[in-house]
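S.K.: Quick check, what structure comes out for this input:
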Amino acid sequence: MNNNTTDNSTLQQIAHAAVEPLGFEVLEVQVQSQGGEKIVLVRVDRLDEQPVTMEDLTKASRAAEAEFDRLDPVAGEYRLEFESPGSKRPLTRARHFERMLGLKARVRGEGHAFTAPIKAVSGDQVTFDVSGQDVTVSASAVQANLAEFPDRHR
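M.R.: Next up is the predicted model:
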């Protein structure tokens, strides 16, 4: 299949197909260059919302590696890396915001750019407390990351 595709949505679909049956959700795929080396970074979370372990990352990586090798979606040499969401967890779905209620998120899109606590979630709508004012955005229309690390696993 190697048609020099490095489109993130294609890579995300390939990773998703490989790891979702194992109980993982692909949160984000990035293609990075580090010292001239191409890296495909995949951030995953467990569908059961338990903490991601090293064993989980190994299992997900092996499954995705086989699929990436079979489909060969990236031109040239690259390294496939898997990470847990970490402190800058991408928030891409309403349920991600709901899980992090009360914590600060960094939000960009729909004419907004702010960092504020997540106040409420209703359907796809997420409300933030921005300097005492409610600002509501569509979860699917913005880019957001967790801006503070929770004191316990959520």
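S.K.: rest of the way, CA atoms for contacts and neighbours
M.R.: OK.
S.K.: Look up how far residue 11 lies from the residue positioned nearest the centre of the chain.
M.R.: What sits nearest the mean C-alpha location of the chain, by C-alpha atoms, centre = their mean, is residue 27, with 2.5 Å. According to C-alpha to C-alpha, to the nearest Å, residue 27 stands 12 Å off from residue 11.
S.K.: Residue 105 now?
M.R.: 26 Å.
S.K.: Give the buried residues for the one helix or strand residue 33 maps to.
M.R.: Per DSSP states H and E, residue 33 falls inside strand 24-34. Within strand 24-34, the residues scored as buried using 16 or more other C-alpha atoms under 10 Å are 24, 25, 26, 27, 28, 29, 30, 31.
S.K.: Please provide the structure for the following sequence as well, for comparison with the first:
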Amino acid sequence: MTKLQKLQDLLAPIVEALEFQCWGIEFLSQGRHSVLRIYIEHEDGITVDDCELVSRQLSAVLDVEDPVSGEYTLEVSSPGMDRPLFTLDQFSAFIGQNAKIKLRAPIEERRHFQGLIRGIEEDDVVIQVDNYEYLLPFELIEKANIVPNFD
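M.R.: Just a heads-up that it's a prediction; the model follows:
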């Protein structure tokens, strides 16, 4: 089990008990300046007070359980307009939207893709870049974000 999965298993139930959805978790290991970022979602939107409430609850659990060694900053945030995508279900919910995707390893000699999410085929994300469709294996996706449309 990965560190992120352990954090998800520990923290998501707390977020959900507070009646929010745990959209996703990022851990950015940057030496002494690491960041644990928790994205929360709610059908009525997210306020600063919501983030503060969730942050206090998570801090208490993190202090007791101590799942992350060393110093880090805890951030609780809304996914925002350029929301990161963490699961195949999230990709599926945003079919027809544009996304930027970075892979852990290259496919067809490239790691960066920006285009229209066309669908999901088994464990692959289908993205259309210009007039070509790529099947990107979900397990190779390092980072993915929706590209906001301001039209």
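S.K.: Please identify which of residue 105 and residue 11 of the first structure sits among more neighbours.
M.R.: residue 105 (25 against 22; other C-alpha atoms under 10 Å).
S.K.: Show me what that one lines up with in the second structure.
M.R.: Counting by TM-score structural alignment, residue 105 of the first structure lines up with residue 99 in the second structure.
S.K.: and that match, what is it in contact with?
M.R.: 114, 115, 116, 117, 144, 145, 146, 147 (C-alpha atoms under 8 Å, 6 or more residues apart in numbering).
S.K.: do the same with residue 126 of the first structure
M.R.: Contacts for residue 126 of the first structure (C-alpha under 8 Å, 6+ apart) come out as 94, 97, 118, 119, 120, 136, 137, 138, 139.
S.K.: got JSON lines for the residues you listed, with secondary structure and distance to residue 57 of the first structure too?
M.R.: Shown next, in JSON lines, are the contacts of residue 126 of the first structure (DSSP: H, G, I helix; E, B strand; the rest coil; distance: C-alpha to C-alpha, whole Å):
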{"residue": "94", "secondary structure": "helix", "distance to residue 57 of the first structure": "24"}
{"residue": "97", "secondary structure": "helix", "distance to residue 57 of the first structure": "23"}
{"residue": "118", "secondary structure": "strand", "distance to residue 57 of the first structure": "28"}
{"residue": "119", "secondary structure": "strand", "distance to residue 57 of the first structure": "31"}
{"residue": "120", "secondary structure": "strand", "distance to residue 57 of the first structure": "31"}
{"residue": "136", "secondary structure": "strand", "distance to residue 57 of the first structure": "34"}
{"residue": "137", "secondary structure": "strand", "distance to residue 57 of the first structure": "32"}
{"residue": "138", "secondary structure": "strand", "distance to residue 57 of the first structure": "30"}
{"residue": "139", "secondary structure": "helix", "distance to residue 57 of the first structure": "27"}
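S.K.: Many thanks, I have nothing further to ask.
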